[in-house]
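Visitor: Kindly return the folded structure for what I paste below:
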Amino acid sequence: MIRRYAVALGAMLALAPQVASNALAQTADYSEDYLSSDYAGSDYSGDYAAADYTLPSEGRVVLGHGRLTTNDLIGDGNDRWQTGSVISSRVVGRGGWIGALPDRPFDILEYRLGGQVMAPDDMRNPSVGDRPWAGALSFGVHTHFMRGPVEVAMGGDLVVTGKQNGLSAFQTAVHDLIGVQPASKSVLDNQVSNGVHPTLVLEAGNTMALGSGGVLRPFAEARAGAETLVRAGADLTFGSVGQGELMVRDPVTGQRYRAVSNPLAGFSYVMGGDLSYVNDSVYLPASSGVDMKNTRSRLRAGLHWQGERNAAFYGLTWMSKEFEAQDSGQLVGSMRVDIKF
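Guide: Down below sits the predicted model:
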């Protein structure tokens, strides 16, 4: 039975088709009304700051969905360290999406579900000082709004660690299914222990148009909980995909994925990077013998494509060492495929 679930979930993550429902079409209409508005084809920077977001009297409606699947097998081809993650978002708001954020918190809410697996380099017989196996399942609520020219995202997640979340059993079933040797019993018995870790997240960014279709967005982020850190970086975008959309940051790679979409056909090329100072991490406990590094860096690039009905994204992220015994950084790949029938 577990193997059947593994096959089903693997297929869903690789080609998660989206079927547009009538309800979603009514609540997040990007048809001719949007394309003829002032937001269509405009730059990011003026849209958010100048928008007049009027709240109608009706309740919340679904504005969009987003997701991103990350794995090192579609990056450097290895199966170690930050080995795989999935993030999924469902966005609701008061009234339809008008291509800009509101100026009040909680008018837009993002319900977020995530899963993350971290493993030693050798999952059968790890070296001394390598990271312990760790699985994290998270459930969160976040809000997105403007404060003057600054885009703010804030919220919280409950992060569940240890065997209780079922991720170690799931990874073992997937490895058995595809003929890859799973983690040994001793590695899984010594995984990061059971726990529930409330985690607060705050990000502030400022989008600036550069001309020739380029957009620069410097940002700062703080996290407190499962990992406590501060981070600063920037993202650069060239192209039409993403204009007038709500983009959400993947916590593992920093790649930004589309959570509320504006289906203007075209491409966008993205790149970015950030630096972090990490105070502590439940995934790298000193009691396991691992020596955590306090600084981390990430460099990323990717390509968004939007067709008339279908869309796709593929990106690569280089991540620096997270602990002293890690002999190098790693390269992970991220992807999303949207197919509408």
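Visitor: going forward, measure contacts and count neighbours with C-alpha atoms only.
Guide: OK.
Visitor: doesn't residue 236 fall inside a helix?
Guide: No: counting by DSSP: H, G, I helix; E, B strand; the rest coil, residue 236 is not part of a helix but strand.
Visitor: give me every residue that touches it.
Guide: Residues near residue 236 by C-alpha atoms under 8 Å, 6 or more residues apart in numbering: 214-217, 270-272.
Visitor: Ok, residue 188 next?
Guide: Applying C-alpha under 8 Å, 6+ apart to residue 188 gives the contacts 133, 168.
Visitor: State the three-state secondary structure for it.
Guide: Three-state call for residue 188 (three-state DSSP): helix.
Visitor: cool, the one 3 residues further on as well?
Guide: State at residue 191, reduced to three classes by three-state DSSP: coil.
Visitor: to compare against the first, here's another:
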Amino acid sequence: MGRIASFIMAVALGASPAVAQDTAERGYLGVGRLFVNDLIGDGEDRWRTGSYVASFIWGPEWQHELPQGFGDLLELRVSGEIIQPSNLTTVSPTDRPYAGALTFGAHTHFQRGSNEFRAGADLVVIGPQTHLDDFQSSIHDALGMVSPSAAVLGNQIGNSFRPQVSLEYGRLVEFGAGRVRPFVEMQAGAESYARVGFDLTFGSVGLGDMMVRDSVTGHRYRALRHSDPGTSFVIGADMAKVFDSVYLPESRGYTLTDTRDRVRAGVHWQGEKHSVFYGVTWLGKEFVGQSDSQVVGAINLNIEF
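Guide: This next block holds a predicted model:
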């Protein structure tokens, strides 16, 4: 029981438990997290309003780079996201419907030379059955904010279970004090799309770390942290062709935009024991008739003992 309690405490506080000592053995290596909310972005409360993701990593001892074997390094990912219309009181036929989604997935990360790959499968649980609408209402009530009305929640995307598969390929290229990583990504599931983009980093933080991409913002957060103290600045952008989305169903009259664009920037700071990441992402319009783009903020705080 003591070892279990220590493990739970380490995960809750963001600490990285000791890695597996034998490279032939698979063990728990660490966890990465990212919290996203538009209130720490443009200050609004709309559309891609909030999400949280945690990535638990298993594998042999981390060697400061991805292994070459498919399946050697595993990421178990758990995330929750709330998507909402811009008006939480009144249903508008020109705005998107409310939606809550919980995602549970397993992904493997590996490389061949400078070529990096991620492949995974998820189960996306959607609708009132997630109780994310109850969670948001409780938080909004506690903070004195407007909660979703019965009409808005009655119009939300209904209960369903959606299997999902995805693949990402990236290539890391270093130059001077920086490095750029162009990538392509494909997904079929709750949202099906093909995406192309890049991530540009200046600084030492992130070198030797395992980086995982957030699905909402596109930011790459640190799942395994082994960088020396310092600061890194990141810039990125991508463009996706979305073929279908359970959150914007054609049966309800929604038409997806020709492309879905994202532009992001952020800073990683690593101290002797603690680290912080903050970033912002501009999200382009996702459906025809969306009144504006939005800016969401992303934050991660790690405290290690």
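Visitor: Can you pull the TM-score for these?
Guide: Remark: TM-score between the superposed chains equals 0.93 [TM-score structural alignment, normalised by the length of structure 2]; 295 aligned residues with a C-alpha RMSD of 1.5 Å.
Visitor: picking that back up, which members of the contacts of residue 236 of structure 1 occur in helices, if any?
Guide: Among these, no residue falls in helices (DSSP state H).
Visitor: okay, the residues you listed in JSON lines with neighbour count next?
Guide: Supplementary listing: those in JSON lines, determined by neighbours: other C-alpha atoms under 10 Å:
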{"residue": "214", "neighbour count": "18"}
{"residue": "215", "neighbour count": "20"}
{"residue": "216", "neighbour count": "21"}
{"residue": "217", "neighbour count": "19"}
{"residue": "270", "neighbour count": "21"}
{"residue": "271", "neighbour count": "19"}
{"residue": "272", "neighbour count": "21"}
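Visitor: so which of those hold up in structure 2?
Guide: Counting by both residues aligned by TM-score structural alignment, their matches' C-alpha atoms under 8 Å, those that remain in contact in structure 2 are 214-217, 270-272.
Visitor: Closest to residue 200 of structure 1 out of those?
Guide: residue 217 (22.1 Å; C-alpha to C-alpha).
Visitor: so what's the residue in structure 2 that the closest one lines up against up against?
Guide: Residue 217 of structure 1 maps onto residue 181 in structure 2, with residues paired by TM-score structural alignment. Going by C-alpha under 8 Å, 6+ apart, residue 181 of structure 2 touches 170-173, 198-200.
Visitor: Mean distance between stretch 137-145 of structure 1 and structure 2 after superposition?
Guide: Stretch 137-145 of structure 1, aligned to structure 2 and superposed, deviates on average by 0.3 Å (mean C-alpha distance after the TM-score superposition for structure 1).
Visitor: so that stretch corresponds to what in structure 2?
Guide: Counting by TM-score structural alignment, stretch 137-145 of structure 1 lines up with residues 102-110 of structure 2.
Visitor: Just the residues contacting the matching stretch, thanks.
Guide: So stretch 102-110 of structure 2 is contacted by 66-81, 116-126, 130 (C-alpha under 8 Å, 6+ apart).
Visitor: one step back: not counting its neighbours along the chain, what's nearest the match of residue 217 of structure 1?
Guide: residue 172 (4.5 Å; C-alpha to C-alpha, 6 or more residues apart in numbering).
Visitor: Among the contacts of residue 236 of structure 1, which pair sits farthest apart?
Guide: Greatest spacing in the contacts of residue 236 of structure 1, by C-alpha to C-alpha: 214 and 272 (12.9 Å).
Visitor: part of a helix, is residue 174 of structure 1?
Guide: Yes: under three-state DSSP, residue 174 of structure 1 falls within a helix.
Visitor: list the contacts for it?
Guide: So residue 174 of structure 1 contacts 3, 6-7 (C-alpha under 8 Å, 6+ apart).
Visitor: and it, what pairs with it in structure 2?
Guide: Structural alignment (TM-score structural alignment) places residue 174 of structure 1 against residue 139 in structure 2.
Visitor: To which residue of structure 1 is residue 148 of structure 2 aligned?
Guide: Residue 148 of structure 2 maps onto residue 183 in structure 1, by TM-score structural alignment.
Visitor: again but with residue 63 of structure 2, I slipped
Guide: Aligned partner of residue 63 of structure 2 by TM-score structural alignment: residue 98.
Visitor: count of neighbours near residue 281 of structure 1?
Guide: Neighbours of residue 281 of structure 1 under the rule other C-alpha atoms under 10 Å: 16.
Visitor: my guess is it meets residue 226, correct?
Guide: Yes: with contacts counted by C-alpha atoms under 8 Å, residue 281 of structure 1 reaches residue 226, the gap being 5.9 Å.
Visitor: that older thread, which one in structure 1 is aligned with the residue nearest to residue 181 of structure 2?
Guide: Checking TM-score structural alignment: residue 172 of structure 2 goes with residue 207.
Visitor: go on, residue 253 of structure 2?
Guide: Match for residue 253 of structure 2 (TM-score structural alignment): residue 289.
Visitor: In contact with the nearest residue to that match once chain neighbours are set aside, which residues?
Guide: Once flanking residues are discounted, residue 289 of structure 1 sits nearest to residue 129: 5.5 Å by C-alpha to C-alpha, 6+ apart. Each residue near residue 129 of structure 1 by C-alpha under 8 Å, 6+ apart is listed here: 288-291, 324-325.
Visitor: so residue 129 of structure 1, which of the three states?
Guide: coil.
Visitor: Could you pull up the residues touching residue 269 of structure 2?
Guide: 205, 229-232, 275-277.
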